[in-house]
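>>> this is a predicted model, with the sequence first.
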Amino acid sequence: MIDDEQAGAVVDAPAERNSRKPMLIGVAVALLLALGAGGYVWQARQGTHAATGRAKAPDVGKAELYLPMDPAFVVNFRDAESLRYLQVGVTLMSHDPEAINVAKTADPVLRDALVALFSNQDYSIISDAAGRQKLQEQALGAVRKIVQARLGRPGIDALYFTSFVMQ
């Protein structure tokens, strides 16, 4: 009889364990659902708060917009030995359509600033890659300054030299 009682006790113990397993799974699923719902609500509130709390900044994830400044810039500048010419093709890039529109309307002002910048260059400086890079940065700064004055933010993300010919 002792063997029968022990066998019965052994059989009953796994039955209790199995009855707890569905309950634990149910609690875990309910906990995960509650955490997921809480995270969703938190994200939704953060998005609403950000949209109503601050001015809208341009979305960097937007497509790149290009504005070629045609015709190319042609300026003359002095070298120690002679008069030299520089032809520069310029294209502006932005992720902000408003900045592109401002640059289009301010084209004469931008062209004037860039002509003044390009004509004041020294041949020995812009004849190497580092000098052209510095000139490109200066040109971007000049364009950003003009667009910022009209738009309230720099707006232009990059300035590219699409052609660069010196003679």
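All right, it came through fine.
>>> okay, CA-based contacts and neighbour counts for the rest of this
Will do.
>>> give me the buried positions along the longest strand seen in the chain.
Criterion DSSP state E: the longest strand present in the chain is strand 65-78. Using 16 or more other C-alpha atoms under 10 Å as the test for burial, strand 65-78 gives 66, 68-69, 72-76.
>>> and the comparison structure, right after this:
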Amino acid sequence: MSDAAAAPAPKSGPSMLVVILAALVAAGAAGAGVYFMTAKKDKGEEAAHAEEAKATTKTPALYAKLDPPFVANFEAKGAMRFLQVSVEVMTRDPLMLDTLKAHEPMIRNDLLMLFGNQKYEAINTSEGKERLRAEALETVRKIVTAEGGDGAKVEQLYFTSFVMQ
């Protein structure tokens, strides 16, 4: 019985030590891998947030109102029609406001010609008004560019009043 009670003790020799060391090395490598993977993502996220912050902190929009409102007449189905349009131009460059003011007579002339050459049926729809707005914006950009300015800095043109009779 004494032989049965004295069961052999498990080996705790060099093989068990190797297994424990291998497990520690694997855990350390996994931890280092996770650290480096998340550290790169954080830097990428920081760069993305910085770009997003730059995009949201644009310079404020500046508007140049072309006064008085434009009044153009045109014929529609044998009757004389009138169009009255108030226009504002948007830019973010303060110097562009001076450029627009300096060339306002030329801008007004070309926009009056554009508005007077419209067909009632074409601008009676919202698509027609949007097309006319895009043409007016392009007209202003061309004038600014032709006069030595940067037409691309004229970002938008808005109709703040649009009346047809």
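Sure, I can see it. Computed from a predicted structure; not experimentally measured.
>>> mind checking the TM-score on these two?
In this superposition the chains share a TM-score of 0.66, using TM-score structural alignment, normalised by the length of the second structure; 147 aligned residues with a C-alpha RMSD of 3.5 Å.
>>> mean deviation of the longest strand of the first structure from the second structure?
In this overlay with the second structure, the average offset of strand 65-78 of the first structure from its partner residues is 2.1 Å by mean C-alpha distance after the TM-score superposition for the first structure.
>>> that strand aligns to what range in the second structure?
Using TM-score structural alignment, strand 65-78 of the first structure corresponds to residues 62-75 of the second structure.
>>> run the chain-centre distance for that stretch.
In terms of C-alpha atoms, centre = their mean, to the nearest Å, the centre of stretch 62-75 of the second structure is found 28 Å from the chain centre.
>>> try stretch 83-99 of the second structure
How far stretch 83-99 of the second structure lies from its chain's middle: 20 Å, per C-alpha atoms, centre = their mean.
>>> between the two ends of it, how far is it?
27 Å (C-alpha to C-alpha, to the nearest Å).
>>> likewise stretch 100-113 of the first structure?
17 Å.
>>> now do the buried residues in it.
Quick answer for stretch 100-113 of the first structure (16+ other C-alpha under 10 Å): 100, 102-103, 110-111.
>>> residue nearest the middle of the second structure, spatially speaking?
For the second structure, Ala55 is the residue whose C-alpha lies nearest the centre (C-alpha atoms, centre = their mean; 7.4 Å).
>>> before we move on, back to that, which residues touch the longest strand of the first structure?
83-97, 100, 104, 107, 115, 118-123 (C-alpha atoms under 8 Å, 6 or more residues apart in numbering).
>>> just the ones of these in strands?
Checking those against DSSP E, those in strands are 83-94.
>>> of all those, which two lie farthest apart?
Using C-alpha to C-alpha, these span at most 35.2 Å, a distance reached by Leu83 and Ser94.
>>> among those two, which residue is more densely surrounded?
Ser94 (22 against 11; other C-alpha atoms under 10 Å).
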